[in-house]
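J.: Let's see this in three dimensions:
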Amino acid sequence: MFAAKLLYVMSELWPDRKFGMEVRASILRGADECVLNITVG
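T.: Here you go, the predicted model:
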């Protein structure tokens, strides 16, 4: 989960806001799927 947190912070600091938002959205989506898998699994 550390890598995701690192990417999250990087996306905050990224100069290209659009790219940062996309990265953050994909990270959050991945985290949601992880939680869903744990909950459902």
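J.: from here on, contacts and neighbour counts on C-alpha atoms
T.: Fine.
J.: longest single helix anywhere in the protein?
T.: For the chain, the longest helix by residue count, based on DSSP state H, is helix 17-40.
J.: So for that one, what gets flagged as buried?
T.: If you call a residue buried by 16 or more other Cα atoms under 10 Å, then helix 17-40 has these buried ones: 20, 23, 24, 27.
J.: and this one, so I can compare the two:
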Amino acid sequence: RNRNSVIGNSRTFFVLIINEIFQGTVVGNSSQQRSAKVPQ
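T.: Next up is the predicted model:
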């Protein structure tokens, strides 16, 4: 039971990291495109 909880926690942690990276990439790309559209 403890082993399963550890696997579940690591899996949740992994999903959270992937979600953070994905959100950071999407937000970064959208902000770069937005700034690129604005004439300097």
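J.: Would you pull the TM-score for this pair?
T.: The TM-score (TM-score structural alignment, normalised by the length of the second structure) is 0.64; 27 aligned residues with a Cα RMSD of 1.4 Å.
J.: Could you report the separation of residue 34 of the first structure from residue 6 of the first structure?
T.: Relative to residue 6 of the first structure, residue 34 of the first structure is positioned 17 Å away (Cα to Cα, to the nearest Å).
J.: Residue 31 of the first structure corresponds to which position in the second structure?
T.: Per TM-score structural alignment, the equivalent position to residue 31 of the first structure in the second structure is residue 18.
J.: middle-most residue in the first structure, spatially?
T.: Residue closest to the average C-alpha location in the first structure (Cα atoms, centre = their mean): residue 27, at 1.7 Å.
J.: my read: that one touches residue 9, true?
T.: No: when contacts are counted by Cα atoms under 8 Å, residue 27 of the first structure is not listed as touching residue 9 (11.1 Å).
J.: quick one, what contacts residue 7 of the first structure?
T.: By Cα atoms under 8 Å, 6 or more residues apart in numbering, residue 7 of the first structure lies in contact with 23, 24.
J.: Please apply the same query to residue 19 of the second structure.
T.: With contacts defined as Cα under 8 Å, 6+ apart, residue 19 of the second structure has no neighbours.
J.: how about a cut-off of 10 Å?
T.: Shown in contact with residue 19 of the second structure (Cα atoms under 10 Å, 6 or more residues apart in numbering): 13, 25.
J.: go on, residue 30 of the first structure?
T.: For residue 30 of the first structure, the contacting residues are 4, 24, 36, by Cα under 10 Å, 6+ apart.
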